[in-house]
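[1] sequence below, structure please.
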Amino acid sequence: MNAMNHSEAAEFVLLGFPSSRQLQLLLFVIFLDFYILTIASNMLIIVITRVDCTLRTIPMYIFLCHFSFLEIWYTTSTVPKMLMDFMIDNNIISYNGCIAQIYFFFALGLTELFFLAVMSYDRYLAICHPLYYNFVMTSKLCSQMSFWSWLCGFLSSFMLVIPSSRLLFCGPRIINHFFCDFIPLLNISCSEILATDMILYAFAWIIILYSLLLTTISYLQIIRTICRLPSQLSRRKAFSTCVSHLTVVLTFYGTIIFMYIRPSTQYTLNMDKVVSVFYAVVIPLLNPLVYSLRNREVHQAFRKSLARFDNLCGC
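    Below is the predicted model:
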């Protein structure tokens, strides 16, 4: 009982990226730039999608609007705290703050997995079954799929928060990471972690790999359809878009599979911190660039918005 009370009142120290003061400042500038660009690019997509009358009725852009909103909060769940820790010497996070960060990071990350599967299914219908697309992918279905993606992501995260909140900590509470992650928390716990490991593995395999399977099947069918296009130019353009999407998707899935679908004895925390940078900082910036800002319809909507703004300013 004393051990539990002691654990609940604990604070943790986030080790982050130990280095010289000059390197800390350099990392601060780099990650701050990534964060600002991520917020700005995703906000731009949301504004363009909501302002343009055409885009906000197209299912793909409805999903992208949700996805951009998701990415803003996903990167915000970790990066601001990391930036603050670069500027101070005592990188402390409270017990409740740590559990809250784990919950929101995984809730938003799992929601992203669900949205990637939903968006790949949307592209599958649009490319492989264009005649049925408008009949099947209605506004009502888009709203329902978006709602369930958010709900499933936030409910699923409790499967990690509950075992995290029951861990006991008897020794130094130094987390070798730049944010409160489930695995580094397990490594400093003095609780018996076998049952917790089993929960994590079963959960990770079911959620991560099932969503990856759905996404992969959709893209394989898309590639198969693209290969049948009569025009070489059409195939090249379609492949260019498809490959860029697949690159981001596989990078995201590859890093989280590397991180979470391994026995805890095989974790190398210094390497894991570097891998975590990709899915927590880099991917949220790549997603808007790949999914939206390279899109011709988004370019046209952006130019129309600028023209409308210029006309208002001219008046």
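[2] only C-alpha atoms for contact and neighbour calcs from this point on.
    Fine.
[3] first-to-last residue distance for stretch 222-238?
    9 Å (C-alpha to C-alpha, to the nearest Å).
[4] buried sites along it?
    Within stretch 222-238, the residues that qualify as buried are 222, 223, 226, 227, 235, 238, counting by 16 or more other C-alpha atoms under 10 Å.
[5] and what of stretch 268-278?
    Of the residues in stretch 268-278, those buried (16+ other C-alpha under 10 Å) are 269, 272, 273, 275, 276, 278.
[6] repeat for stretch 196-203
    Neighbour-count burial for stretch 196-203 flags 196, 197, 200, 203 (criterion: 16+ other C-alpha under 10 Å).
[7] of these, which pair is most distant in space?
    Using C-alpha to C-alpha, the buried residues of stretch 196-203 span at most 10.6 Å, a distance reached by 196 and 203.
[8] circling back: quick one: which of the buried residues of stretch 268-278 is nearest residue 45?
    Nearest to residue 45, judged by C-alpha to C-alpha, of the buried residues of stretch 268-278 is residue 278 at 21.4 Å.
[9] dump the buried residues of stretch 196-203 to a markdown table, plus secondary structure and distance to residue 98.
    Formatted as a markdown table, those follow (DSSP: H, G, I helix; E, B strand; the rest coil; distance: C-alpha to C-alpha, whole Å):
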| residue | secondary structure | distance to residue 98 |
| --- | --- | --- |
| 196 | helix | 17 |
| 197 | helix | 19 |
| 200 | helix | 18 |
| 203 | helix | 21 |
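[10] and of the residues you listed, the nearest to residue 137?
    Taking C-alpha to C-alpha as the measure, residue 137 sits nearest to residue 203 out of those, at 29.6 Å.
[11] from residue 207, how far out is the residue nearest to that closest one when sequence neighbours are not counted?
    Spatial nearest neighbour of residue 203, chain neighbours left out: residue 159 (7.6 Å); criterion: C-alpha to C-alpha, 6 or more residues apart in numbering. The spacing between residue 159 and residue 207, counted by C-alpha to C-alpha, is 11 Å.
[12] now do the strands in the protein.
    Using DSSP state E, the strands of the chain run over 11-14, 92-94, 174-175.
[13] against which helices or strands is the first one packed?
    Meaning strand 11-14. strand 92-94, helix 95-128, strand 174-175 (3 or more C-alpha pairs under 8 Å, 6 or more residues apart in numbering; DSSP states H and E).
[14] equivalent analysis for the last one, please.
    The elements that strand 174-175 packs onto, with contact taken as 3+ C-alpha pairs under 8 Å, 6+ apart, are strand 11-14.
[15] and if we set it to 10 Å?
    In this structure, strand 174-175 makes packing contacts with strand 11-14, helix 182-187, judged by 3 or more C-alpha pairs under 10 Å, 6 or more residues apart in numbering; DSSP states H and E.
[16] now tabulate these in CSV and tack on distance to residue 44 and mean neighbour count.
    Converted to CSV, the helices and strands packed on strand 174-175 look like this (distance: least, C-alpha to C-alpha, whole Å; neighbours: other C-alpha atoms under 10 Å):
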stretch, distance to residue 44, mean neighbour count
strand 11-14, 33, 19
helix 182-187, 32, 20
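[17] following up with a second sequence; could you model it the same way so I can compare the two?
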Amino acid sequence: MNHKNTTLVSEFYLHGFSSDPEVEKLLFPLFLLMYLLTILGNATIILLIRSDRHLHQTPMYFFLSHLAVADLGFASSIVPKVLQNLLSQKKTISYYGCLAQMFVAIFIGNADSYILASMAYDRFVAICRPLYYSSIMNHKRCLQMVTMSWTITMFHSAIYTFLMSRVEFCDPGEIPQFFCDLYPVLDVSCSDSYIIDLVLMTEGMVEILGPFVLIIISYVFIFFTIMKIPSAIAKRKAFSTCGSHVCVVVMYFGGISFVYFKPNSNLVERQDTWAAMMYTMVNPMVNPFIYTLRNNDMKAALKKAFSIVLQWLN
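    So this is what the prediction gives:
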């Protein structure tokens, strides 16, 4: 790789979702509504958990509050620029703006997967080691896990962004995606990308596959433990405590797998744009509703909050 940071472009052109301006005008209110729901849902989750001492001290909800922060930050690093470009004829992002968006998206997006892995481990301990749950999943351990989730991903993101800052780009800098993602940006480079390709294939894959493997292992043990429970009611209750998390995991890693782990995934195609939309816009929007609608504690906290607001208004 050429180590001279001499880019020949000052901005990149983002392909977006459609070449038809009328279609993009129709997409704007839809994406705006999705973003507003994302802000509302995740902010509600954060406020409910932080304001309720019982929820905040429960490991599952402690991790959920950090997942909500990650979802909110991830969507906010991408969607506002998407909305701006949908209304603009010149769908561009500056060179440094692209690097900044890439850093934040990789940092917070990958933190999502580590937090999901932490939540899977929490469910594993709760179901497979219930007698030791309070001693294993104490507040100090939970704090260490989320700190590690944020720290590791920030370090990895800094490495990727630094390597991308050393890549040269030549006109026209047309990124075949609606945001600055690693593979689409790398696809428009005009310099040797061997080193960063090697990093993406090794350390990058470990970063994504590592949390996913931990989640799979946790749920394999959880499944066999639940199947040993003699009571059908107890089985249903145990499965229901994992249902919301499994839904979120499938949606999140499903979208990522389609984009990054299919053959020739670095040659981004049109369907990748819509798959990327799933984990950048849809997932952060629906996650709060999945956890709230399927969780009695969250519903109770929400009702309590509504009653307090109503009393205040009266």
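[18] hang on, the earlier thing: can you redo the helices and strands packed on strand 11-14 of structure 1 as CSV with mean neighbour count and distance to residue 24 of structure 1?
    Below are those laid out as CSV (neighbours: other C-alpha atoms under 10 Å; distance: least, C-alpha to C-alpha, whole Å):
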stretch, mean neighbour count, distance to residue 24 of structure 1
strand 92-94, 17, 17
helix 95-128, 21, 22
strand 174-175, 20, 18
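[19] of the ones you listed, which is nearest residue 305 of structure 1?
    Ranked by C-alpha to C-alpha, the member of these that lies closest to residue 305 of structure 1 is helix 95-128, at 25.4 Å.
[20] what touches both of residue 196 and residue 203 of structure 1?
    residue 160 (C-alpha atoms under 10 Å, 6 or more residues apart in numbering).
[21] report the contact partners of the spatially most central residue of structure 1.
    By C-alpha atoms, centre = their mean, structure 1 has its centre lying nearest to residue 109, at 4.5 Å. Taking C-alpha under 10 Å, 6+ apart, we find residue 109 of structure 1 in contact with 70-71, 73-75, 103, 115, 153-154, 157, 256, 279-280.
[22] what do we get in structure 2 for it?
    By TM-score structural alignment, residue 109 of structure 1 lines up with residue 109 in structure 2.
[23] which residues touch residue 205 of structure 1?
    When contacts are counted by C-alpha under 10 Å, 6+ apart, residue 205 of structure 1 touches 211, 257, 260, 261.
[24] the third one is in contact with residue 275, isn't it?
    Right, the one you point to is residue 260 of structure 1. No. The pair residue 260 of structure 1 / residue 275 is not scored as a contact, 11.3 Å apart, by C-alpha atoms under 10 Å.
[25] show me the buried residues of stretch 222-238 of structure 1 that map onto helices.
    222, 223, 226, 227, 235, 238 (DSSP state H).
[26] I'd like those residues as JSON lines, with distance to residue 166 of structure 1 appended.
    Shown next, in JSON lines, are those (distance: C-alpha to C-alpha, whole Å):
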{"residue": "222", "distance to residue 166 of structure 1": "44"}
{"residue": "223", "distance to residue 166 of structure 1": "46"}
{"residue": "226", "distance to residue 166 of structure 1": "50"}
{"residue": "227", "distance to residue 166 of structure 1": "52"}
{"residue": "235", "distance to residue 166 of structure 1": "53"}
{"residue": "238", "distance to residue 166 of structure 1": "49"}
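[27] these: which two are farthest apart?
    222 and 235 (11.2 Å).
[28] what about the helices and strands packed on strand 174-175 of structure 1, which gets the closest to residue 311 of structure 1?
    strand 11-14 (50.4 Å).
[29] what's the mean deviation for the closest one versus structure 2?
    Here the mean offset of strand 11-14 of structure 1 against structure 2 after fitting is 1.0 Å, by mean C-alpha distance after the TM-score superposition for structure 1.
[30] run the chain-centre distance for that strand.
    The gap between where strand 11-14 of structure 1 is centred and where its chain is centred comes out at 24 Å by C-alpha atoms, centre = their mean, to the nearest Å.
[31] next one: stretch 62-74 of structure 1
    Stretch 62-74 of structure 1 has its C-alpha centroid displaced from the chain centroid by 9 Å (C-alpha atoms, centre = their mean).
[32] which residues in the stretch 1-150 of structure 2 form helices?
    Assigned by DSSP state H, counting those that start in this stretch, the helices in the stretch 1-150 of structure 2 fall at 21-51, 53-56, 59-76, 79-86, 95-128, 133-136, 139-165.
[33] which other helices and strands contact the fourth one?
    In other words, helix 79-86 of structure 2. When contacts are defined as 3+ C-alpha pairs under 10 Å, 6+ apart, helix 79-86 of structure 2 packs onto helix 21-51, strand 92-94.
[34] redo the helices of the stretch 1-150 of structure 2 as CSV? Include distance to residue 11 of structure 2.
    Below are these laid out as CSV (distance: least, C-alpha to C-alpha, whole Å):
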stretch, distance to residue 11 of structure 2
helix 21-51, 21
helix 53-56, 43
helix 59-76, 21
helix 79-86, 14
helix 95-128, 5
helix 133-136, 50
helix 139-165, 13
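[35] relative to residue 182 of structure 2, which of the ones you listed is closest?
    Across the helices of the stretch 1-150 of structure 2, closest to residue 182 of structure 2 is helix 95-128 (C-alpha to C-alpha), at 7.2 Å.
[36] how close does that closest one sit to structure 1?
    Mean for helix 95-128 of structure 2 is 0.7 Å (mean C-alpha distance after the TM-score superposition for structure 1).
[37] now that helix against helix 139-165, angle please.
    For helix 95-128 of structure 2 against helix 139-165, the angle by axes from the mean of the first three to the mean of the last three C-alpha atoms, to 10 degrees is 150 degrees.
[38] chain center to helix 95-128 of structure 2, what's the gap?
    That offset, for helix 95-128 of structure 2, works out to 6 Å (C-alpha atoms, centre = their mean).
[39] ditto for stretch 223-243 of structure 2
    Chain-centre distance of stretch 223-243 of structure 2: 28 Å, with C-alpha atoms, centre = their mean.
[40] swap in stretch 211-223 of structure 1?
    Centroid displacement of stretch 211-223 of structure 1 relative to its chain, using C-alpha atoms, centre = their mean, is 18 Å.
[41] so which bits of that stretch are buried?
    By neighbour count on 16+ other C-alpha under 10 Å, the buried set for stretch 211-223 of structure 1 is 211, 212, 214, 215, 216, 218, 219, 222, 223.
[42] how close does the residue mapped onto the fourth one from structure 2 get to residue 118 of structure 2?
    Going back to what we said before, that points to residue 215 of structure 1. Taking TM-score structural alignment, residue 215 of structure 1 has residue 215 as its aligned residue in structure 2. Between residue 215 of structure 2 and residue 118 of structure 2 the distance is 8 Å, computed by C-alpha to C-alpha.
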